[in-house]
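Asks: need a structure here:
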Amino acid sequence: MAVTVVICAYTEDRWDDLCGAVRSVAGQRVESAVGPKIVLVVDHNAALAERAERAFPWVDVLHNRGRRGLSGARNTALAVVDGGIVAFLDDDAAADPGWLATLLGHYADPEVVAVGGSARPVWPVRRPGMLPAADAEGRGELDWVVGCTYAGQPERVSPVRNLMGCNMSFRREVFDAVGGFAEDLGRVGRVPLGCEETELCIRIRQADPKARIVFDPAAVVRHRVSADRVSWRYLARRCWAEGLSKAAVAGLVGGTDALATERDYTRRVLPAALRRELVGVLRGKGGAARGRGSALGGAAALPMAVGWAAAGYLRGRFGGAAGRSGGAAAFGGGRERQ
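Replies: This is a model prediction of the structure:
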């Protein structure tokens, strides 16, 4: 089974991470005569592209030919992949040994069209006290804020609505059927908008209700969390952007599908987490390696995250055309392009 792994990059600030990502893919072993083909798409940064071409002569380095941003870069890669399986790995993530083989194993089922795995955080120092406590698997309820698997996601192989962008794969043929990533969605530079993979997965299922999208937590990548993402400011900005992004997805595929997973998460997962954190405050405990202050931070972060995400969603749905761009600029996002 032919497989291509796509990595998208936009800044030399992540050079060491990018090298780690490429090496982690080059070390994967799959059941085919040749290893995975690696495609690196550079998003409108000629200096980075030239550096990558010198450093990785065995990698296909492409310039983003689409709109600036992650969706345009991914679509540029799809234009050169003509079959088999295409997997996506972030430029600041490194795949564990066996990652790709685990993903590919699920494609023996012809109804499986997409498979993703888990992303475990690599913290700058330690897990920040502003996030709720981690469970036994190291997952916290707000770890999605830093691009990682969160408590509330399945703990075993399960069908899901959508996959995480840093660790996902698809049959190449599904893009011929439904089109590529929506370039009106997705991250541009450091602006933390997203949900383009959510919109794509929903579109796939709407086109073919029998299509199976599978999450396998055993397919692991290690996602580096930069120091700027462990602050209250980033938490607010990221949750606001998530609300804006979900509003955009709802406008494209409908509110029922766009928010189905989020409704369950808000009703079932977050209240239990808040109760646990409040108990930790009262008892002076916050879980392993956490104290009363950390539990207080987690208890404060949960309603804050819900509030900012809800506000962003309302702004995106009812704020007119300026909703997304204006929302990003509210936290300085308008200035943080490449």
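
Asks: use CA for all of it now, contacts and neighbours both
Replies: Noted.

Asks: Break down the stretch 101-250 of the chain into its strands, ranges please.
Replies: In the stretch 101-250 of the chain, the strands defined using DSSP state E, counting those that start in this stretch lie at 112-122, 158-159, 167-171, 212-224.

Asks: Take the ones you listed and write them to JSON lines, including distance to E277.
Replies: Putting the strands of the stretch 101-250 of the chain into JSON lines (distance: least, Cα to Cα, whole Å) gives the following:
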{"stretch": "strand 112-122", "distance to E277": "21"}
{"stretch": "strand 158-159", "distance to E277": "28"}
{"stretch": "strand 167-171", "distance to E277": "29"}
{"stretch": "strand 212-224", "distance to E277": "25"}
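
Asks: Out of the ones you listed, which is closest to V191?
Replies: Nearest of the strands of the stretch 101-250 of the chain to V191, taken as Cα to Cα: strand 212-224 at 17.1 Å.

Asks: Now for G105: which residues touch it?
Replies: Applying Cα atoms under 8 Å, 6 or more residues apart in numbering to G105 gives no contacts.

Asks: what's the longest helix along the chain packed up against?
Replies: Identified as the longest helix of the chain according to DSSP state H is helix 292-318. When contacts are defined as 3 or more Cα pairs under 8 Å, 6 or more residues apart in numbering; DSSP states H and E, helix 292-318 sits against helix 232-253, helix 270-283, helix 323-329.

Asks: for the last one, packing partners?
Replies: Judged by 3+ Cα pairs under 8 Å, 6+ apart, the packing partners of helix 323-329 are helix 232-253, helix 292-318.

Asks: most packed of these?
Replies: When those are scored by mean count of other Cα atoms under 10 Å, the highest mean neighbour count falls to helix 232-253 (a mean of 23).

Asks: run this one through as well so I can compare:
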Amino acid sequence: MTRQTGARRFSVVICAYTENRWDDILAAVDSVRRQALPALETLLVVDHNTTLLERLTKEYDGDEEVRVLANAGPRGLSAGRNTGIAASRGDVVAFLDDDAVAERDWLRYFDLAYDDPRVVAVGGRTEPVWVAGRRPLWFPEEFDWIVGCTYRGVPPGRVPVRNVLGGNASFRRSAFDAAGGFATGIGRDGDKRPLGCEETELCIRLGAALPGAVLLMDDRAVIHHKVPGERRRFAYFRTRAYAEGLSKALVARSVGAGKGLETERRYTTRVLPAGVARGVRDFVLGRPGGAGRAGAIVTGVAAAACGYVRGTLRARRGGTAFSSGPVVVREEP
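Replies: Okay, here's the model as predicted:
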């Protein structure tokens, strides 16, 4: 496929850590190959898994479009992304989860947004694919971030946002030169406690480093993200909400509570009360799952609040530390 003349060059980074997602990883790479706007390269970064690294290296041996790399930093998603950034050659670096597939126009919609020179980052819409069947009746759409997807409350269309969501996002390469990379010590580390918010911390830092910079969410840039059976369980819902509170405490420590919790205030004072009201209304009208959704929202808020309080106390005692990531320098193609 001939690349469009004058379009920006995209490097797509996919971070992988387990052979259990082998078919998903291949599907993610294949979805990048099928883009209407072809990527310059796909960078597969393997997180401290020698067996997976060797297997993927063999799978894509001789493939000029795919480069397989070992995570050059500490274990975890943030360091894996930083490894991809440092090796990238594109004008824009896009990130795709290893268990997601992108629609054909994903990169094209990202590219259109960068026609505005003020735009430094663009995110898209992530739709859940419930592997074990349909969405559980008790699972509120307001909490789809629990499973790495776009949640009810995110404004529709192409709109300015405080931060993009890391599994479906893109950044100008120059943004990392200005603000550094993803912070290690905040985000996920393999199958350990499901922390997050590394992209939130980076985006806030980016806004401080580049006053006047614009970050956008374009809901036409769509990916489809698998939700495995174990993430349909209420125990995971509660644990992930608690971990989000811990992560938010780390973000607030890094960039201040004002910026760190700016979006969350609107979410907890407007979006979630409306969700509880809908659940109660559905219960009164005899619709399935209404009471469960209302109860899940209340439980999720309580779990996140507990995590935030504990994370704040730990931070005050000096029990948590993280690095804001390296300032990466462009490698010439």
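
Asks: mind putting the strands of the stretch 101-250 of structure 1 in TSV, mean neighbour count and distance to I85 of structure 1 included?
Replies: Listed next are the strands of the stretch 101-250 of structure 1 as TSV, based on neighbours: other Cα atoms under 10 Å; distance: least, Cα to Cα, whole Å:
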stretch	mean neighbour count	distance to I85 of structure 1
strand 112-122	24	9
strand 158-159	15	18
strand 167-171	24	5
strand 212-224	23	14
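
Asks: how about those strands, which one is nearest W308 of structure 1?
Replies: In terms of Cα to Cα, the element of these nearest to W308 of structure 1 is strand 112-122, at 22.8 Å.

Asks: residue range for the closest one in structure 2?
Replies: Using TM-score structural alignment, strand 112-122 of structure 1 corresponds to residues 119-129 of structure 2.

Asks: Point to the residue nearest the middle of structure 2.
Replies: Residue closest to the mean C-alpha point of structure 2, counted by Cα atoms, centre = their mean, is G166 at 2.3 Å.

Asks: Go through the helices and strands packed on helix 292-318 of structure 1 and name the closest to D90 of structure 1.
Replies: Closest of these to D90 of structure 1 is helix 232-253, at 17.6 Å (criterion: Cα to Cα).

Asks: superposed on structure 2, where does the helix or strand that comes right after the closest one end up, distance-wise?
Replies: Later in the chain than helix 232-253 of structure 1, the nearest helix or strand by DSSP states H and E is helix 255-264. Helix 255-264 of structure 1 differs from its equivalent in structure 2 by a mean of 0.4 Å after superposition (mean Cα distance after the TM-score superposition for structure 1).

Asks: which of the residues in helix 255-264 of structure 1 are buried?
Replies: D257, A258 (16 or more other Cα atoms under 10 Å).

Asks: related to what we said a few turns ago, and the longest helix of structure 1 with helix 270-283, angle?
Replies: 150 degrees (axes from the mean of the first three to the mean of the last three Cα atoms, to 10 degrees).

Asks: Any chance of CSV for the helices and strands packed on helix 292-318 of structure 1, columns distance to G129 of structure 1?
Replies: Converted to CSV, those look like this (distance: least, Cα to Cα, whole Å):
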stretch, distance to G129 of structure 1
helix 232-253, 10
helix 270-283, 11
helix 323-329, 25
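
Asks: between those, which gets nearest to A47 of structure 1?
Replies: That would be, of those and by Cα to Cα, helix 323-329, which comes in at 26.8 Å.

Asks: Sort out which residues of that closest one are buried, please.
Replies: G323, R324, S325, G326, G327, A328.

Asks: if we can go back for a sec, now the longest helix of structure 1 against helix 232-253, angle please.
Replies: Inter-element angle recorded for helix 292-318 of structure 1 and helix 232-253: 30 degrees (by the same axes, to 10 degrees).

Asks: Distance from helix 292-318 of structure 1 to the middle of the chain?
Replies: In terms of Cα atoms, centre = their mean, to the nearest Å, the gap separating the centre of helix 292-318 of structure 1 from the centre of its chain is 19 Å.

Asks: one step back: which one of the helices and strands packed on helix 323-329 of structure 1 lies nearest to G66 of structure 1?
Replies: helix 232-253 (19.7 Å).

Asks: Show me what the closest one is packed against.
Replies: Secondary elements touching helix 232-253 of structure 1 (3+ Cα pairs under 8 Å, 6+ apart): helix 196-207, helix 255-264, helix 292-318, helix 323-329.

Asks: What are the contacting residues of the second one?
Replies: Contact with helix 255-264 of structure 1 is made by R161, T198, E199, I202, K246, V249, A250, as judged by Cα under 8 Å, 6+ apart.

Asks: Check the contact between the first one and I213; I expect there is one.
Replies: Yes: R161 of structure 1 is in contact with I213 according to Cα atoms under 8 Å; the separation is 6.8 Å.

Asks: so what sits against both of the two?
Replies: Common neighbours of R161 of structure 1 and I213, counting by Cα under 8 Å, 6+ apart, are C201.

Asks: just to revisit the earlier point, and V225 of structure 1, which of the helices and strands packed on helix 292-318 of structure 1 is closest to it?
Replies: Nearest of those (Cα to Cα): helix 232-253, 11.9 Å.

Asks: In structure 2, which residue range corresponds to that closest one?
Replies: Residue span in structure 2 matched to helix 232-253 of structure 1, by TM-score structural alignment: 234-255.

Asks: So what's the gap between that stretch and the chain middle?
Replies: Relative to the chain's own centre, stretch 234-255 of structure 2 is displaced by 14 Å; criterion: Cα atoms, centre = their mean.

Asks: What residues sit buried inside stretch 40-54 of structure 1?
Replies: L40, V41, V42, D43, H44, L48, A49, A52.

Asks: need these in TSV with distance to L270 of structure 1 and secondary structure, can you?
Replies: Formatted as TSV, the buried residues of stretch 40-54 of structure 1 follow (distance: Cα to Cα, whole Å; DSSP: H, G, I helix; E, B strand; the rest coil):
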residue	distance to L270 of structure 1	secondary structure
L40	37	strand
V41	37	strand
V42	37	strand
D43	36	coil
H44	39	coil
L48	41	helix
A49	42	helix
A52	42	helix
